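kindly return the folded structure for what I paste below:
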Amino acid sequence: MSAAMPAAPQRLALRGDLLDFTATPALDDPHSPVVRWRPDHWLLIEGERIAAVLPPEQAPGDDWQHIDHRGRLILPGFIDTHVHCPQLDVIASYGTSLLDWLDTYTFPAERRFADPAVAQVGAELFLDALAAHGTTSAVVFPTVHAASSEALLASAARRGMRLITGKVLMDCHAPDGLRDDVASARADCLAQIEHWHGQGRLAYALTVRFAPTSTPAQLAMAGELLRATPGAYMQTHVAENQDEVRWVAELFPEARSYLDVYHRFGLLNERAVLAHGIWLDAADRTVLHDTGAHIAHCPTSNLFLGSGLFDWRAAVACEFGVSMATDVGGGTSLSMQRTLAEAYKVQALRGQRLSAWAALHAATRGAAQALRLGDEIGGLNPGQFADLAVWDWAHGPVATHRDAVACGQVAPLPAQDLHARAFAWMMLSDERNLVQTWIAGCPQAAGAASAATMPAGCTHPVHFMASQQ
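All right, here's what the predicted structure looks like:
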């Protein structure tokens, strides 16, 4: 059975300032040549995909619906590579470290998702919230309950959204109501793979919570299904917290490291997404390079839970992928801009500098490439899905003034370069700057400023969430 895709308007022409990337920028180069900046251009959308990009003097004809966003920023939709649907219930809960956080907040919230009705409401709220923050694709943790992943997959299918998820695997060291067993977990995974994997824009992920909550038998089962399912992903956590690392060493004394636990069970390949990766060593980084697995960097969560500072420069040196992730609810916001701002601070604490280009790339094209989806998402190229977001450059008096300075509108201060403007936007903006989010050519969420520019003829069962500015 194929997933239902939402209807899309036939021919749309958006006019605005287009920004994306043609290659990977260096971490600390504000003048990177791989930034593709096309101010005041037309972005043509036909059906679900981008049809063309045209300069302002080549306006499309009257057979295209024109939507004027001149003076606004048009970016590829953000790609959140590690986030927990049920943890909206516990975002911004008072502080504990990782393992206490799970027991105190996370596990009680996740137990509620055994109820299919709760799971359905939670999935709709969560995907609405992603779109309301300019995020158009995600790699998502549901809960151990099949109803939770089923609700996410069905809701994403209705939206035509690129989503990667699968029921969480936990058969030990977890409370009552949050444990499965190898046989039932295998049956649930196989049923959902058959029904959803590869349907529309959905992909299934073998979702190991983390090594301590799966027995060796369950890890082996997950590795078997990963090898047997072409195009399947694996998502989990690794080396987030030092107490967690010590616990894994006690549980798996035969493994060389935390990462090696997954490697031994065949869980590392080019579609493996491992969140955090703070406490890795050189041998671990070589394994990531050799297997094609990548790290989803979660700076707001790492800072909030006091887990540590990710070494991005070491990842670059070992040539494995790094994408950007909010990790809500340990992370403190679904806003990718707030997440990127914290990523800058993490690297600053390590004595390094992170350019706006490297940060934005990791949340768009870089994430798409790490997920092996670069042909589909992450850029503003003809043939890619029309997953994008339109942003105001500034919201509020402080950001508006700062943007005017960057544009040379405040005398006698000189005009700054594009990176200065983009960096200020990254540090000062959030979901309040959102004008419109598009997924597969259809609007999913709108800020108040976009009310007059909503296209006709694009209706499907999605709520239009607005930040009331």
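
only C-alpha atoms from now on, for both contacts and neighbour counts.
Will do.

so which residues of the stretch 1-150 of the chain form strands?
11-21, 35-46, 49-54, 65-76, 78-84, 135-141 (DSSP state E, counting those that start in this stretch).

this one next, for a side-by-side:
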Amino acid sequence: MSKTSSVQAYRAGLLYFHADPAFIERAHAWHEDGLLVVENGKVRTAGDYATLAPTLPPGTDVKDYRGKLIMPGFIDSHVHYPQTDMIASPAPGLLPWLEQYTFPTERQFADPAHGAQVAEFFLDELLRNGTTTAMVYCTVHPQSVDAFFSASEKRKLRMIAGKVMMDRHCPDFLCDTAERGAEETEALIQRWHGRSRLLYAITPRFAPTSTEAQLQLAGELARKYPDTFLQTHVSENKEECSWVKSLFPQARSYLDVYDRYGMLRPRAVYGHCIWLDESDRARMAETRAAAAICPTSNLFLGSGLFDFEQADKAGMLLSLATDVGAGTSFSMLQTMNEAYKVARLKGSYLPAMRMFYLATLGAARSLHLEESIGSFAAGREADFIVIDPQATPLLARRSANTDSLEEQLFALALLGDDRAIAATYSGGRLVHARAQG
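As a prediction, this is how the structure comes out:
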């Protein structure tokens, strides 16, 4: 890089969004020969190469990615880093899967060294797949959070994470108390939230594994620290919903359990949301809580099919998520692949443009972070990826026969995976480059 300029520029096809394509006809910006200009880790400007190139300061290094696409980094709104080592574990359903694989795997995170090693691998996988921000579940162990945030801080990544709160219906070796869980959570908030590019998420695992006392304390923390995030699971499968009904008979619905404790608010993200009813969806839209849609996980566990049409009708905030380890891929492209099929099975249709929106600006809006990430508006953090339409022989052949940007994006979503990510940048720094075979 030239020492005569603090500005870097990247030439390629540029794609980013300013609205949801489901509701606005021209919701994206596309520059076939574009230039992304970065200064001090943030977007300075983005647009046509011919217009912007003459305005670059003398000595600006221009990285030439012509033939590829540059877009904002993917945002994964629901993923479990401790479950990395148990991805693709067979089980007949969610609850036996938790008992046979999840809980024993999470037990190992009492060891800080183990947590640190898994965190490093997990972050490598995210970046290799073009994911620059993730909303991450740790385990009940505070040291699992320290390990994850330490690894993220070292790499200067924008990450959100939290310690799982769980004080019943789980093995003794993972069981918190309501008070200890809240105390440890508050200490972690004070240690990590807002430090570097890190943000904290209050994380009750799901209603069945929390007593009313724990949910009460989680809600109190959410009110005390309104700029923190909150993440949990809701309405993933029918058996789970029945269990919640038996445990909380006074609640109108599974979602209402959380609502009673003040846990529906902006920056609250609910994984799955498959078996919501009309009132639930309206309540989520009203409170600006968001749904993290996890298609590979839902298909893997046979949980059900997310209803995009009803969610859009209600005006819910939506994003896509991998949900590793029930999810079967770290790739947001593979997640789009499955989301498209889920929508078709429910009788609706997801254009590729919408899927890429949901993995970028849509996710940023769901997290209420659209002023920081998710687009190339001036001043946004320069988290972006370089996608290669010729990454595999089949993808290259299909790309050569596309007639529109929508067709090209659809081919990437249906045929792409980690191999399609040529490079990943975080805060303007190259943090992953695909090995050249």
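
tm score of chain vs chain?
Overlay of the two chains. TM-score (TM-score structural alignment, normalised by the length of structure 2): 0.96; 430 aligned residues with a CA RMSD of 1.3 Å.

now for the strands of the stretch 1-150 of structure 1, which one comes closest to residue 290 of structure 1?
Nearest to residue 290 of structure 1 among these is strand 78-84; the distance by CA to CA comes to 20.5 Å.

so that closest one matches what in structure 2?
The alignment of strand 78-84 of structure 1 onto structure 2 (TM-score structural alignment) spans residues 74-80.

residues of the matching stretch that come out buried?
74, 75, 76, 77, 78, 79, 80 (16 or more other CA atoms under 10 Å).

also stretch 230-241 of structure 1?
In stretch 230-241 of structure 1, counting by 16+ other CA under 10 Å, buried: 232, 233, 234, 235, 236, 237, 238, 239, 240, 241.

any idea how far residue 310 of structure 2 is from the counterpart of the third one in structure 2?
Correspondence of residue 234 of structure 1 to structure 2, assessed by TM-score structural alignment: residue 230. Remark: distance between residue 230 of structure 2 and residue 310 of structure 2 (CA to CA, to the nearest Å) = 24 Å.

where does stretch 272-288 of structure 2 end up in structure 1?
With TM-score structural alignment as the criterion, stretch 272-288 of structure 2 aligns to 276-292.

for residue 123 of structure 1, which non-adjacent residue is closest in space?
residue 152 (5.1 Å; CA to CA, 6 or more residues apart in numbering).

quick one: residue 120 of structure 1 and residue 430 of structure 1, what's the gap?
Taking CA to CA, one finds residue 120 of structure 1 at 27 Å from residue 430 of structure 1.

swap in residue 99 of structure 1?
30 Å.

the more surrounded of the two?
residue 430 (22 against 13; other CA atoms under 10 Å).

list the contacts for the more buried one?
133, 335, 336, 337, 338 (CA atoms under 8 Å, 6 or more residues apart in numbering).

quick one, helices of the stretch 351-469 of structure 1?
356-362, 365-370, 397-406, 418-428 (DSSP state H, counting those that start in this stretch).

ok, which of those comes nearest residue 249 of structure 1?
Taking CA to CA, helix 365-370 is the member of the helices of the stretch 351-469 of structure 1 nearest to residue 249 of structure 1, at 28.1 Å.

structure 2: matching residues for that closest one?
Against structure 2, helix 365-370 of structure 1 falls on residues 361-366 (TM-score structural alignment).

can you list the neighbours in contact with that stretch?
With CA under 8 Å, 6+ apart, stretch 361-366 of structure 2 has contacts from 16-20, 75-77, 267, 269, 289-291, 317-320, 357, 370, 373-375.

swap in stretch 210-227 of structure 1?
169-174, 181-182, 186, 206, 208, 232-234, 236-238, 247-248, 251, 258, 261-262, 265-267.

likewise for stretch 296-305 of structure 1?
Counting by CA under 8 Å, 6+ apart, 81-82, 95-98, 240, 273-277, 307-310, 322-333, 339-340, 342-343, 346 sit against stretch 296-305 of structure 1.

filter the residues you listed to the buried ones?
Taking 16+ other CA under 10 Å as the criterion, what is buried in these is 81-82, 98, 240, 273-277, 307-310, 322-333, 339-340, 342-343, 346.

doesn't residue 114 make contact with residue 147 of structure 1?
Yes. When contacts are counted by CA atoms under 8 Å, residue 147 of structure 1 is listed as touching residue 114 (6.6 Å).

ok, the two, which is more surrounded?
residue 147 (21 against 17).

how close does the residue nearest the centre of structure 2 sit to residue 130 of structure 2?
Computing the C-alpha centroid of structure 2 and ranking residues by CA atoms, centre = their mean puts residue 76 first, at 1.5 Å. Plainly put, residue 76 of structure 2 is 10 Å away from residue 130 of structure 2 if you go by CA to CA.

kindly report the same for residue 193 of structure 2.
Counting by CA to CA, the gap from residue 193 of structure 2 to residue 130 of structure 2 is 24 Å.

more neighbours: which of the two?
Neighbour count, other CA under 10 Å: between residue 193 of structure 2 and residue 130, residue 130 has more, with 34 against 22.

no further questions, thank you.
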